[in-house]
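Chemist: have a look at this fold, sequence not included:
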């Protein structure tokens, strides 16, 4: 998969100090690494389990998207707002260094919400506008919100990236290939923590929809749900992977053929060294070694992904 999210060059510069009232806005922004999947091994060996290698590749893609989304708003963390209007903070507008003829600004609003432990939500928007069109209004490049729990660094949030909207107004989005919109939601207030990503691509794309769901436990174990299309057999499968791992690194991944009533198509288990302890494929009967005692996990009993918001677990 091509890199979906390039960092947006905001061209920000320091402009004063934060006030105490600005801290709520700072704390609402997810930090680098906070929404990333933690697969223990960073490097595979030459004979790593096939499904471990696939899992590691998808984790890398997942983390790149999470890191870039955080980067879109993280650049305002170290500088004070350009202006303050009651419960609103504004950074910019600044000229877009990457795209002459465009300006960028960031808005953040604090909204009272007695239904959450902190008593408020924070919403934020990254917006662009053309400087070549008289009276052009700002349009949302990205929108997000965050509801803190009792711990300011823990809570529930969401982010939405509106690429087609940018195409419609002429903003350059060539780095985003065929992406139409990317939606992310997360909850970090308690374990297991959950991150959900959904990418909608243009109708002409090979993969029109891509979904990732990640769940992280307090002991360092994790689960990643993801869908891919493969042609490793004569007839292609739309595969749904459920990949799970322990804090030690041992893990298991199961692939289900979605277009064949969720038929189990393959399983790999691996030890802490990432080498396969079990490998089974539906089309390779003579080669299969399928002994469940060699796996760190039993076969999943539930193929549904965890949720972090209304409908976020639907596929």
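Modeler: Arrived safely. Because the structure is a prediction, the values reported are computed rather than measured.

Chemist: could you use CA atoms for every contact and neighbour count after this?
Modeler: Will do.

Chemist: SS state for the residue lying closest to residue 138 once chain neighbours are set aside?
Modeler: What sits nearest to residue 138 in space, not counting adjacent residues and going by CA to CA, 6 or more residues apart in numbering, is residue 129, at 4.6 Å. Counting by DSSP: H, G, I helix; E, B strand; the rest coil, the backbone at residue 129 sits in strand.

Chemist: residue 129 touches residue 104, doesn't it?
Modeler: Yes. A contact is recorded between residue 129 and residue 104 when judged using CA atoms under 8 Å, the distance being 6.8 Å.

Chemist: for whichever strand or helix holds residue 254, give me every contacting residue.
Modeler: Element membership of residue 254 [criterion: DSSP states H and E] is strand 251-257. With contact meaning CA atoms under 8 Å, 6 or more residues apart in numbering, strand 251-257 is reached by 51-52, 55, 237-245, 262-272, 295-297, 299-300.

Chemist: can you say which of those are buried?
Modeler: Burial by neighbour count, judged by 16 or more other CA atoms under 10 Å, picks out 51-52, 55, 237-245, 264-271, 295-297 from the contacts of strand 251-257.

Chemist: could you pull out the strands for the stretch 1-150 of the chain?
Modeler: 83-85, 88-95, 102-112, 120-130, 139-148 (DSSP state E, counting those that start in this stretch).

Chemist: rewinding a little: what is the burial count for the residue nearest to residue 138?
Modeler: 25 (other CA atoms under 10 Å).

Chemist: check contacts around it.
Modeler: Applying CA under 8 Å, 6+ apart, one finds that residue 129 lies in contact with 102, 103, 104, 136, 137, 138, 139.

Chemist: let's bring in a second model and compare:
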């Protein structure tokens, strides 16, 4: 997906200047992809059918479901973070006590509007808030409104703490902004913590379209060295044989190089409450699979990697 505001990004990156030490304190409150993005090991695309009994050595359907969820999660993060990370590379246009401002700038892709990025340091010196704002070019300063809003509370060192970002897509559409492929969304929310391990990122999508699920959630957790966990709900899927489609909550955990373990619980449909466990190797092939209603599974459970670091 292309950046929402490429012309504005070009204007920002053309600006030069130097940073003060206090500027860097503001900029360190902004999140980065490295901190928040899912790092699920990649594989060539393939398809697997979860509703059928699997054999050892087949491509892992739960890995592929997680791959798609991870890609969706990262694509939406990119929409939020492209502008934020550009700001981090640039000195502010104006400096005031407890406040930094970038802009205002005009953007040829948003005719009739100008934009600015504002950061403020709160009375609690460890708390920073920020907004990416627009207003009609001829309007006065009381007309600025926030398309993106965020906050960060520093704790336990530089870039460690709790933060949140919110993208108000529905309001942007109502005010005449071009939002590219984000039209189906009403709002996108991200809440994260980096102060302790495992780090955690929660994403919520609120839909505008009545035909789409009202809300979609992803929860990503990470441990150093390439260990990760993704939890999400997959709706209207064929999880088990029967006359109904299922909603399932999938939790996948992976290692840096020894494969991973995925589970799901059926939330709605045939066999509500039933579960499933599947393990895959570094080639993303099934090594073990077991349904909760079966006495024995397929494959060898000892091949499942140890991902207990996410428990507790």
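Modeler: Arrived safely. Everything numeric in this text was worked out from a predicted model, so none of it was measured.

Chemist: so what number do they get for TM-score?
Modeler: Laid over one another, the chains give 0.83 as their TM-score (TM-score structural alignment, normalised by the length of structure 2), with 292 aligned residues with a CA RMSD of 2.9 Å.

Chemist: picking up where we left off before, for residue 144 of structure 2, see how far away the corresponding residue of structure 2 for the residue nearest to residue 138 of structure 1 is.
Modeler: For residue 129 of structure 1, the equivalent position in structure 2 is taken to be residue 135, counting by TM-score structural alignment. Shown here: residue 135 of structure 2 relative to residue 144 of structure 2, a distance of 5 Å by CA to CA, to the nearest Å.

Chemist: just residue 109 of structure 2 next, same as before
Modeler: Taken as CA to CA, the spacing of residue 109 of structure 2 relative to residue 144 of structure 2 amounts to 18 Å.

Chemist: please name the nearest non-neighbouring residue to residue 281 of structure 2.
Modeler: Of all residues apart from its sequence neighbours, residue 259 sits closest to residue 281 of structure 2 (CA to CA, 6+ apart), at 4.2 Å.

Chemist: that neighbour -> structure 1?
Modeler: Under the alignment defined by TM-score structural alignment, residue 259 of structure 2 corresponds to residue 250 in structure 1.

Chemist: what residues are up against its match?
Modeler: With contact set as CA under 8 Å, 6+ apart, residue 250 of structure 1 has these partners: 269, 270, 271, 272, 273, 274, 296.

Chemist: I'd say the fourth one and residue 249 touch.
Modeler: Yes. Look at residue 272 of structure 1 against residue 249 with CA under 8 Å: they come within range, at 4.5 Å.

Chemist: roughly how far apart are the aligned partner of residue 144 of structure 2 in structure 1 and residue 128 of structure 1?
Modeler: Using TM-score structural alignment as the criterion, the counterpart of residue 144 of structure 2 in structure 1 is residue 138. From residue 138 of structure 1 across to residue 128 of structure 1, the span is 5 Å (CA to CA).

Chemist: the two: which is more packed in?
Modeler: residue 128 (25 against 15).

Chemist: quick one: contacts for that one?
Modeler: 102, 103, 104, 105, 138, 139, 140, 141.

Chemist: how about residue 275 of structure 2: what's its closest non-neighbour residue?
Modeler: Looking at residue 275 of structure 2 with CA to CA, 6+ apart, the closest residue is residue 265, at 4.4 Å.

Chemist: no no, residue 89 of structure 1
Modeler: The shortest distance from residue 89 of structure 1 to any residue other than its chain neighbours is 5.1 Å, reached at residue 108 (CA to CA, 6+ apart).

Chemist: residue 125 of structure 1 now?
Modeler: Counting by CA to CA, 6+ apart, the nearest residue to residue 125 of structure 1 once its immediate chain neighbours are dropped is residue 143, at 4.4 Å.

Chemist: what does residue 275 of structure 1 give?
Modeler: Across the structure, with CA to CA, 6+ apart as the measure, the residue nearest residue 275 of structure 1 apart from its sequence neighbours is residue 48 (4.4 Å).

Chemist: any figure for the gap between the alignment partner in structure 2 of the one you found and residue 281 of structure 2?
Modeler: Aligned by TM-score structural alignment, residue 48 of structure 1 pairs with residue 59 of structure 2. Residue 59 of structure 2 is 10 Å from residue 281 of structure 2, where distance means CA to CA.

Chemist: what residue of structure 2 matches up with residue 147 of structure 1?
Modeler: In structure 2, the residue matched to residue 147 of structure 1 (TM-score structural alignment) is residue 153.

Chemist: quick one: contacts for the closest residue to that match other than its chain neighbours?
Modeler: Of all residues beyond its chain neighbours, the one nearest residue 153 of structure 2 is residue 127 (4.4 Å), with distances taken as CA to CA, 6+ apart. Residues in contact with residue 127 of structure 2 (CA under 8 Å, 6+ apart) are 121, 151, 152, 153, 154.

Chemist: change it to 10 Å
Modeler: With contact set as CA atoms under 10 Å, 6 or more residues apart in numbering, residue 127 of structure 2 has these partners: 26, 29, 120, 121, 151, 152, 153, 154, 155, 161, 162, 163.
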